[in-house]
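Asker: This is a predicted model, with the sequence first.
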Amino acid sequence: MKLVKTALATTTFALLAGCMVGPDFEKPAAPASTHYDVKAEQALAGNTAQHIDFDKRIDGDWWSSLGSPKLDQVMRKVIEGNLGLEAADATIAQANEAVTSVRGALSPQVDLAAQGGRQRGAGATGFATSNFYAVGPRVSFDLDLFGGTRRRIEEQAALADSQRHRFDAAYLTVTGDVATQALTLASARAQIAAVESLLANDRKNLELVQTAHRYGSATQVDVATATTQLAQDETLLPPLAQQRDTAAHALSVLAGKGPADWVPPDFDLADFALPAQLPVTLPSDLAHDRPDILEAESQLHAASAAIGVATSDLYPHLSLSGSLTRVGPAPGLGTLWGLAAGLTAPIFNGGTLKANQRGAVDGYKAALATYQQTVVSSLGQVADVLQAINHDSEEVAAQDRALTSAALSLALNREGYKAGETGVLQVIDAERSYQRALIGQIQAKTAQFQDTVQLSVALGGHSDEAFQRRAAYRDERSMAGGPTNGGKP
């Protein structure tokens, strides 16, 4: 009884003191950088086509700045039906259950025990055989003197936060892929249209040369040259068609459908508007906006709590238990009860517990380095995209000038050929120059759109609470009478 009183007194003191061993987690400091790339920022600050604004942040669905209702519809379908997000959704639920499971250790554990059998023993009249049974509840409670269980709860809660941020990262990746594939599809269609126009011109050139050959003003070599140019240009179509079909298939898969089950709309570059204003988060705020950084922070938090778990194992554990048992049917037996306190403390374990603690500290150092690397990489990614957007503007302007010049040269050469002032080879060379300029212009505009998408993704794309927004989408569909299982029939 004295032992029980001592244990209870120790327990009360420990609980009042709120003893929890191990470090209390502190959020890492925000990046000290004030710029991503000074030259790119200065260039984009005065850019007339696209300029950055550090006073604004991405608000709402980042892709809405592209001004495409088609993209909005596809994006919503993908968010509802994407199977990767569905898996991440279930993983979050699993992580939350893990927190609940660990938290249950702070509550008393009640079990029911029952036993029955047959026994033979000596009695007043000699040996006798009898039946027996014992049934009753047993209660146990770990007092968690040094906070090991609470640190485990903290660790699991941090891991659950990590899963939520991982969902946000997956959401950001998926939405970025949708926009990229939609632009790729639109670009391929535009390039196919350009090549088909070039092929029509090639056929006109061939017809022109053949007519001239019949009248003796062109040679068979000229006819062969024009025929070869047409055949070479025809080879441009299959790769572009493959690019178009691959992008369409990718959109179907992102929506959780087979390519034969759902076909995305035909996107055109004209469906998209290039945003002139680009909101850019300051580096000091980036750590609060990018889900991969927040995920790394949660992993760091979990590693910090793991140190407390390992440290608590070095200290004594105190538990209380009680039982109430009904036994019988032998005479003289009835209800039995018991109350006990158990104290266990490590004495010798071959260095296992200290090694576990040191390993937990090493794990924290590794998680800290991973967090820092994630932050640095994110700064580099934003800097790369800012420079890309800056160079995209230069490239588009140069391609526009090249296309204008090539179109003028082609028109002059055609007129000259009709007047007999130039040869067919000059016309074909002008045709090739125009072809390169036209395709180059489409590719430059596509890159400008896609780098704008990548900037939104690199800045975090307002992906916080994406899990809740996806659930809201599905609730709206459910209220409208549509399918509720991720948009799938």
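Answerer: Now that the structure is in, tell me what you want to look at. Numbering: from 1, shown residues only.

Asker: From now on I want contacts and neighbour counts done on CA atoms only, so please keep to that.
Answerer: Fine.

Asker: which SS class is Pro23?
Answerer: Recorded secondary structure, Pro23: coil (DSSP: H, G, I helix; E, B strand; the rest coil).

Asker: which ones are touching it?
Answerer: Applying Cα atoms under 8 Å, 6 or more residues apart in numbering, we find Pro23 in contact with Ser304, Ala305, Ile307, Gly308.

Asker: what's the closest of those to His391?
Answerer: Minimum distance to His391 across the contacts of Pro23 is 43.2 Å, recorded for Ser304 (Cα to Cα).

Asker: any idea how far Thr335 lies from Leu199?
Answerer: Computed with Cα to Cα, to the nearest Å, the distance linking Thr335 and Leu199 is 99 Å.

Asker: Between the two, which has more neighbouring residues?
Answerer: Taking other Cα atoms under 10 Å, Thr335 and Leu199 do not tie; Leu199 has more neighbours (21 against 12).

Asker: okay, now the nearest residue to Gly258 once chain neighbours are set aside: neighbour count?
Answerer: Nearest residue to Gly258, sequence neighbours excluded (Cα to Cα, 6 or more residues apart in numbering): Ser252, at 6.0 Å. Neighbourhood size, Ser252 [other Cα under 10 Å]: 23.

Asker: hold the first one in mind and look at this next one:
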Amino acid sequence: MLLFRCVYHPVVALAALLALSSCAVGPDYVPPQPPQSAAYTADGDTGPHGGQVVSVGHEPESAWWRSFRSSSLDRVMTQALQSNNSLEEAQATLARAGEELRAVTGEALWPQVTLDGSAGRQKFGVAELGPDVTIPAFTAYTLGPRISYLLDFAGGERRAVERQGALAQSERYRYDAARLALTGQVMDQALVLASAREQLAVLEDIIADDRKNEELVEISRKAGAATETDVLSSRSQLASDQALLPPLRQQLSVAEHALALLVGQSPANWQPPPFALTSFTLPEHLPLRLPSELARVRPDIQAAEAQVHTATAAIGVATAQLYPSLTLSADSVQESLTVGSLFESSSHTFDFGAHLTAPIFNGGSLLAQKRAAEQACRAALAHYRQVVLAAFAQVADVLKALEHDAQQVEAQQHALDTAQESLRLARLSYGAGNIGVLQVLDAERLSNQARLGLAQARIRRYQDTALLYLALGGGQPQATEATAAR
């Protein structure tokens, strides 16, 4: 027997029923409101600091790192955006979320059409046909389409699509956050390289001075103007300064290897440019988004908001489980008894049916699931508020850090000027025989410490400036640029 399942008039009926699903249970999503704040710090101080001016209400440029005017940094950043494996993983996760959304949408909102087919041997017994009727065994075939559609009266399916859409949106923001984090890591490692080289250059000058001092003290000892203790003191100073070199060289190597990893290369096959502090320009004009604007563009805040949307839709999904569900199906049958008459002698039948399922008793599990979804939404809201507050606090920290960095650079520069003048006078006094070599060595030590302190203060100012761009969410749009870079 061959059965062909075809659909004629039921298709029209089902198409009309698609319009019946117009309501959805559960709360409609309303975007949460971030804390109302006009400033990031209690004193609202965003004035100029050491030559840097903060422009309130201004947006960072899309490629924020270009504010530092380093062509070498631009090249490394472009390579990282194109080749970083973690970013590619985040992009693939984002693409997967999009495909899962399409899958859920197609399954939940559209009729499902399948093609059914079967073949088998059949034989009727005497009890079925009677003693005077005999039908030999025959082969039966069935083939044809079947259509079914779940009437989403309660809106649970649409809430499921909404939830999947919010999850996809969350993955997009996580991708943006991953990209922003990558640019920050590249910038940070480039500045670490510049800092290490700056401090190594200062130390090498210091060690050169130590060697000269050691020679001078040895000459003075031979002339009877210095003691063996003075010689040992000069040697001790040289050894102490030389001991500072290996940690800085290690810091330099680690930063080089970290940059290679960020651009998707092996440290054996890739070397970063020779970053130096002079290869960067400290931005004079710094942007500062308003707090209300920051909550709409910073990726981690957007991801937290998408999680609130996901949790809200999940309440609707759980609520819909409390209502009946109705599935419509339709088919028609064309059958033939023999292989030879497969497309000839046939008879037609038609089927149209509905399947209703309604919860009656489940031990309270469905209500518990609904309450659990409501608590999950409450947790997502609390998490969102915490993420917003943490973002505001981070911007406030960086603004204060920039203020203190400017003060620190000024103080270190003054300390260096004073120490160098003191060292000059100490050397003159030592040459005139008024003081001993230990006093000169102490003056040199203070001068050297001031030189290193100034180098560290300057690089910290660059790092905090970069951190401000990151705390503000970087430049927009992010996902578009990253996709274009690939």
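Answerer: Ah, there it is. None of the values given here were measured: they were computed from a predicted structure.

Asker: And the TM-score between them?
Answerer: The TM-score (TM-score structural alignment, normalised by the length of the second structure) is 0.91; 465 aligned residues with a Cα RMSD of 2.1 Å.

Asker: that older thread, the residue nearest to Gly258 of the first structure pairs with which position in the second structure?
Answerer: Here Ser252 of the first structure is matched to Ala260 in the second structure, going by TM-score structural alignment.

Asker: All the helices of the second structure, in order from the start?
Answerer: For the second structure, applying DSSP state H gives helices covering 9-17, 71-83, 85-109, 126-129, 156-222, 228-242, 245-262, 291-297, 299-320, 365-431, 437-471, 479-485.

Asker: out of these, nearest to Gly144 of the second structure?
Answerer: Checking the helices of the second structure against Gly144 of the second structure by Cα to Cα gives helix 9-17 as the closest, at 14.8 Å.

Asker: what comes up buried for that closest one?
Answerer: Residues of helix 9-17 of the second structure classed as buried by neighbour count (16 or more other Cα atoms under 10 Å): Pro10, Val11, Leu14.

Asker: Redo those as a markdown table? Include distance to Leu252 of the second structure.
Answerer: Below are the buried residues of helix 9-17 of the second structure laid out as a markdown table (distance: Cα to Cα, whole Å):
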| residue | distance to Leu252 of the second structure |
| --- | --- |
| Pro10 | 74 |
| Val11 | 71 |
| Leu14 | 69 |
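
Asker: I'd like to know which of these is nearest to Ala376 of the second structure.
Answerer: Distances from Ala376 of the second structure to the buried residues of helix 9-17 of the second structure, taken by Cα to Cα, are shortest for Leu14, at 36.3 Å.

Asker: burial count for the residue mapped onto Ala466 of the first structure from the second structure?
Answerer: Structural correspondence for Ala466 of the first structure with respect to the second structure (TM-score structural alignment): Gln478. For Gln478 of the second structure, the count of nearby residues is 19 (other Cα under 10 Å).

Asker: can you pull the contacts of Gln478 of the second structure?
Answerer: By Cα under 8 Å, 6+ apart, the contact set of Gln478 of the second structure is Ser62, Asp176, Arg179, Leu180.

Asker: Look up how far Ala411 of the first structure lies from the aligned partner of the first one in the first structure.
Answerer: Alignment of Ser62 of the second structure against the first structure is given by TM-score structural alignment, with Gly60 as its counterpart. Relative to Ala411 of the first structure, Gly60 of the first structure is positioned 48 Å away (Cα to Cα).
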